[in-house]
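K.L.:
pasting the structure only:
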C-alpha cells in the first residue's frame, strides 16, 4: 500500500520514523511542525541532515525561555528577528491601531503594533478569526518622550509569511480516496495522525481512535471521552492539528472559555475548530451554575452572550477525562467522578456522543509509526476545509430514514456524527448514489447511534425521566 500512497499523494507524503528517531521527539514539536520540517529537509528516501534541521529550528523555532534573548536583540541590538509561531491580530475600535499577540511567548496586544503600511501588505494573510501560524519578522519602535502624550516603545511586525507549506486541493484528496479499499483508507488515516495501523489488534480499536477526529472534520461536534491514562488523548487533540485547542485543565471559567470582559477579548471558543478540555475531572469551572447556563446554550446553538458580548463559533467542545478500570461500563454510571457540571441531564443532552476510550490501547512501541504516511499538516488542513462542505450532510439527509416521533436532539446528534464519519472515511462520495449503503450503515450510522446511546444511558442514571429510553433507530433507505 505504501507505493499506492506515494503514487497518488506524492508531495503530500513524508517518511515518519517515530519509533527510532529521538531527534524530533527531543524537540517537542507538534506533528504539523515536525512534518513541515520533514518535507522541507528530507530527500526522496526520507533521509534528512540533522544539523541542517537543528540550525533551522534554532533560528526560527525558539523556546519560551529564549524570549528574553529575542527582546534583547530587537530592542537593544536593533536587529530584526524572524520566528515561526502563531499570531493573533486585533484592531482597536477607538484608535484604529492594529496590534498583535504571540500567545506562545506571552506577548500581548498592549506591547505590539502593526504600522498601516505593513498592514496593507500582509492583511490578507493576517485577517483570520483566532490565531494564524506563520513566520513573523519582528522589529522595534522606540519610545519618544519628547511629544505629548508620550509614545511608548513597542515590538512591531515588519514581515509575515503564511504557514501553509503545501497546496491544499480538497477535490484532489476526495478523488484519490477512490483508489483505496476502506481498510486501506483506515490505515492511511491512522498514519496521518502518527499511528502505526499494524499495531492495533482489532478494527474496533482503529475506528475508536479515528472517532477522535470527528470534531476536526465537522462543525460543532461535542464529545465526551473517558479513557485510561496513556491512550493518547492529549496527543491527538493537542499536537496533530494547528486548528484545534487543547486546554491543560486547571481553571476553565466563563471568561476564559467565552469572553473576558476585563480584557475585552473573546475566549477559547472563538477561533479554533474545537476546544478540548483535558483532565476534566480536575477542572475548576468557577461558578458552575453560570458556566452550565452559557455552555448549554453554546453547545445547542453555537452562540453565547457573556457580559453583554454576543458571540458565535463553529468550534466543537470535547471533554477528556481518565476513568478507572472498574468504571469502564456504559451500563453503569461513569460520570460520578466528574464535576457536578456534568451530572445534569440538560447539559449531557447537548453532548452528541460518548467515546469509549478504553477501546483504544495504551501507547506502546508497536503503535509508533515507522514508514511513509500523509503529512499531518496537509491532512489536518484538508479536514479543516471539509468542515465547510455541506454536501455530506445533504447526502445523510437523503439516505437516512428517521422514525416518527424521534427525539430531535437524538436525531440531530446521530446525523451530525454520521456526517463526520462520512467525510472522514468516504470523502469521495458526491451524491447519495455514490454511497455504499452497507458500508455507510456499518461505518457511519451504527457507530453514531452507539455513541449517542451511551449519552442516553448516562442520562437515565441521573434522571428517571430518561430511564429505559433508547435512541431512535435510524435506518438507511434502500
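P.N.:
Ah, there it is. These numbers were taken from a predicted model, which means no experiment stands behind them. Numbers count the residues shown, from 1 in each chain.

K.L.:
Could you use CA atoms for every contact and neighbour count after this?
P.N.:
Fine.

K.L.:
what comes into contact with the strand or helix carrying residue 275?
P.N.:
Here residue 275 sits within strand 274-277, counting by DSSP states H and E. The contact list for strand 274-277 (C-alpha atoms under 8 Å, 6 or more residues apart in numbering) reads 215-216, 220, 237, 243-249, 268-269, 314-320.

K.L.:
Just the buried residues of the residues you listed.
P.N.:
Among these, those scoring as buried are 215-216, 220, 237, 243-247, 249, 268-269, 314-320 (criterion: 16 or more other C-alpha atoms under 10 Å).

K.L.:
Identify those among these that sit within helices.
P.N.:
215, 216, 237 (DSSP state H).

K.L.:
so can I have a markdown table of these showing distance to residue 228?
P.N.:
What follows is these, written out as a markdown table (distance: C-alpha to C-alpha, whole Å):
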| residue | distance to residue 228 |
| --- | --- |
| 215 | 21 |
| 216 | 22 |
| 237 | 16 |
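
K.L.:
and which of the residues you listed is nearest to residue 196?
P.N.:
Nearest to residue 196 among those: residue 237, at 17.6 Å, using C-alpha to C-alpha.

K.L.:
From residue 317, how far off is that closest one?
P.N.:
Applying C-alpha to C-alpha, to the nearest Å, the value for residue 237 to residue 317 is 11 Å.

K.L.:
do residue 464 as well
P.N.:
Relative to residue 317, and taking C-alpha to C-alpha, residue 464 is found at 27 Å.

K.L.:
Included below, for side-by-side comparison, is a second structure:
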C-alpha cells in the first residue's frame, strides 16, 4: 500500500475498495463494475488482507449462487420452482400490461417474462419502466391452473446502489487531501494508475465525469479506438445509460405520444450515445431537431405541452483519420453522421474532449490501489448536480466580453463541473482556477473553431480571459499549436492551397513561432531569441526541431541538467547526443559536456549509464564527458554553445512523458515526434 492508499483508508473507511479486486471476482459474469463493487463494498471495504480474502470468497459465492448466467437460466428456473422462492442478481425491466391493468417484469438473463410486480415497487423504482436496472430480487413461483396467470412473482427487489451518502462528511474529508492527492484518488476510483498519466491526461479523464455532476451538459469525445471512451458511461454509475447511437428513437429518448410516458432523459442523469460516429449512418431528422431543442433549452415537445428534463448528453465515437488529416481536408467533426454534421447541433455542444490525446488502454495502466466504490462516488456526483460553482472564477478572472452568451455558458458549465469534481468544498487557489479555466476555454474553442470551418456565417471568436493584473491571456488548443499550418485554414479556401506551410525549407512553428523543423540546404531559418510555451500532451516535438538549428556549427556544447539520473533520463541524454551526430558533418569534431547531480543511493548505476554513452559514440567525431555538481548549486537547466546561444528549459531534457509500455513496441520509443510531451517552456538567448 502506498502512502496515498493509507490516507484514503483512514478518511474514507468503508467507502473504498481495492480496484484490482473487481477482476479477481468477476470471472465470466457479464455485470457492470458498479454491481461488483457494490458487493465488494459490502464485504471487502477494508485494508486488512485476511478480511479481503474472506470477502472475495464471499462475493464469489454470492455471484456463483445468485448471478444468473444465460446458459444456466433453466437450472435457476428449476431451483426457484423447487424451493418456491430464490434470490437472483439480474437486469430487470418492467412494462405495463394494459389488457390486465398490471405491471409485468422481464428478467434479462433468467429469461422469464410476465413476472407480476405490485404498484408500490414501481412507485419506489420508476426507472424499471424505462430500461433494465441491475437488482437483487426475490422471485417466487406459484403454479396456477389458470393459463392466463403467470406462475412467476416478484416478492422483493433492491436496485444495486447505495441508499444514502454523507455529503458533508465527504466534503470534510476532501479537506484532508492536497489537490494532487485528490486527483490521484479520483483516477484510482475510475480504475487507473495515476502514475501512468500526465497532469493534463488526468484532467481529460476527469472531464468524462462532468455530465454526472452538471445538469443538461453536452460533451463529445471523438478519437482512436481502444481509449476507454464509453467505459465510464456503461460501467461507472447506475445513473448513466449507454445506448448505441443508431438504436435511439424519439419515444425511447424523449416521450411516447401514445401513452405519454417520458423516455430516457426523464429518468437518467446521463444518456451516452456509443458508436455515434459514422458517415454512413443516418438519423431521423425529427429526432435530431428535438435533440437540438432539448440541448439548447432543456425542454422538448411532440405536439403536446413542452416537457423539461435534466439529463446530460455524452456522444462518443471513433475517428477514421488522424488530426492533421482532418484539419487539412475537413474538420474535427468529419466522422459524424450527415444529420449531426450540422452547425446548429454542433453549436450546442459545451465541450469537445480530444480523444486523440487519450492513450490506448493497456494492462499496466490499471491501478492496484484503493479508490471509491463507484456507486458511492456516483451518489456524491449526483448530489453535486444541485450545486452551481460557475461563478467561482469571477473573483480572479474575467472572460472576454466578445465571447457569445452560448460560448460563455458552455465555458462556465465546464468550469463548474471540474470544480465540483476536484474542489467540492471550495478552497481552490487562483492558480488552480486558471488551469481549469484554460481547459474549459479550450474545450469550447475546439467546438467553435470547427464550426467556423463548417459554416462560414459563424464569426471568428477571440478566446481569451483577463487576469487580476488586467493582462489578456489567449487560449489555444493543443492541435492548434501542433499543426498551425492546417488549423487556421479557412472554409472558403481549397486545402491544396494550404500546403505551403510544410514544404521543404520552411519552418513549422509552435505557439509564438518556436522553430519546430530542422533547416535544409535550400533555406535556413533566421534564428531569433524568444520564449515559447508548449502544452502538455502535444506531439510533434523533438530535440532536432527544438535545438537543432541553434546547435548547428557548435564545436563545444555544455548541458546543465541536475536531473539526468534515472534510466529514461539518461536515455534522453543519449538521444540528444544522437541528434548532434546526425546533424554534424562527418569530418567535424564536437565536444559535449554534461553537468548533472548524483542520484543518491544509485550513483553507481548512474555512472555506468553515463559512461556507456561515452563508450557508444567512440569514432563518431563526438566526444561525451560528464561531471557531478557535488556542490548542489547547479539548479539551472540550459544548453550553452560556443557559437553564442543559450537555450533555457524549465524541465531540462526531460520534456517527454516517460513510456509506460513494458512489452512489445511503442512508436514513441523510436520516434520522439510520436511521444506526448510534458508541459514545458524553452527560451532562446543570444549571449
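P.N.:
Cool, the structure landed. It should be emphasised that the depicted structure is a prediction, and the values quoted were computed from it without experimental measurement.

K.L.:
quick one on the thing from earlier: which members of the buried ones among the contacts of strand 274-277 of structure 1 occur in strands, if any?
P.N.:
Counted as lying in strands by DSSP state E, out of these, are 245, 246, 247, 316, 317, 318, 319, 320.

K.L.:
Was I right to think the fourth one contacts residue 221?
P.N.:
Just to be clear, that refers to residue 316 of structure 1. Yes: in this structure, residue 316 of structure 1 is within contact of residue 221 by C-alpha atoms under 8 Å, at 4.6 Å.

K.L.:
What is the burial count for residue 307 of structure 1?
P.N.:
Using other C-alpha atoms under 10 Å, residue 307 of structure 1 is surrounded by 14 other residues.

K.L.:
Over to the one 3 residues further on?
P.N.:
Residue 310 of structure 1 sits with 12 neighbouring residues when counted by other C-alpha under 10 Å.

K.L.:
pretty sure it contacts residue 303?
P.N.:
Yes: taking contacts as C-alpha under 8 Å, residue 310 of structure 1 lies within contact range of residue 303: 7.4 Å.

K.L.:
Give me the buried positions along stretch 301-309 of structure 1.
P.N.:
So for stretch 301-309 of structure 1, counting by 16+ other C-alpha under 10 Å, buried means 302, 303, 304.

K.L.:
Please disregard the earlier target; I meant stretch 222-232 of structure 2.
P.N.:
222, 223, 224, 225, 227, 228, 229, 230, 232.

K.L.:
And the residue nearest to residue 560 of structure 2 when sequence neighbours are not counted, how far from residue 559 of structure 2?
P.N.:
For residue 560 of structure 2, ignoring the flanking residues on the chain, the nearest one in space by C-alpha to C-alpha, 6 or more residues apart in numbering is residue 595 at 4.8 Å. Noted for residue 595 of structure 2: a distance of 6 Å to residue 559 of structure 2, by C-alpha to C-alpha.

K.L.:
Next: residue 428 of structure 2.
P.N.:
Relative to residue 559 of structure 2, and taking C-alpha to C-alpha, residue 428 of structure 2 is found at 38 Å.

K.L.:
what does residue 349 of structure 2 give?
P.N.:
Where residue 559 of structure 2 is concerned, residue 349 of structure 2 sits at a distance of 47 Å (C-alpha to C-alpha).

K.L.:
And the strands in the stretch 251-400 of structure 1?
P.N.:
259-260, 265-266, 274-277, 303-306, 309-312, 316-322, 353-356, 370-374, 400-401 (DSSP state E, counting those that start in this stretch).

K.L.:
can you tell me which of those comes nearest to residue 297 of structure 1?
P.N.:
Of the strands of the stretch 251-400 of structure 1, nearest to residue 297 of structure 1 by C-alpha to C-alpha is strand 303-306, at 6.5 Å.

K.L.:
The closest one corresponds to what range in structure 2?
P.N.:
Strand 303-306 of structure 1 lines up with residues 299-302 of structure 2 when matched by TM-score structural alignment.

K.L.:
The aligned residue in structure 1 for residue 348 of structure 2 - how many residues pack around it?
P.N.:
Residue 348 of structure 2 maps onto residue 350 in structure 1, with residues paired by TM-score structural alignment. A total of 22 residues lie near residue 350 of structure 1 under the criterion other C-alpha under 10 Å.

K.L.:
how about residue 350 of structure 1, what does it touch?
P.N.:
By C-alpha under 8 Å, 6+ apart, residue 350 of structure 1 lies in contact with 222, 296, 299, 300, 409.

K.L.:
okay if I get the residues you listed as TSV plus neighbour count and distance to residue 263 of structure 1?
P.N.:
Formatted as TSV, the contacts of residue 350 of structure 1 follow (neighbours: other C-alpha atoms under 10 Å; distance: C-alpha to C-alpha, whole Å):
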residue	neighbour count	distance to residue 263 of structure 1
222	26	27
296	19	24
299	22	24
300	17	27
409	16	35
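
K.L.:
Name the nearest of the residues you listed relative to residue 253 of structure 1.
P.N.:
Once C-alpha to C-alpha is applied, the member of the contacts of residue 350 of structure 1 that ends up nearest residue 253 of structure 1 is residue 296, at 14.1 Å.

K.L.:
Give me the spatial nearest neighbour of that closest one, chain neighbours excluded.
P.N.:
Distance criterion C-alpha to C-alpha, 6+ apart; nearest residue to residue 296 of structure 1, sequence neighbours excluded, is residue 347 at 5.5 Å.

K.L.:
Much appreciated, bye for now.
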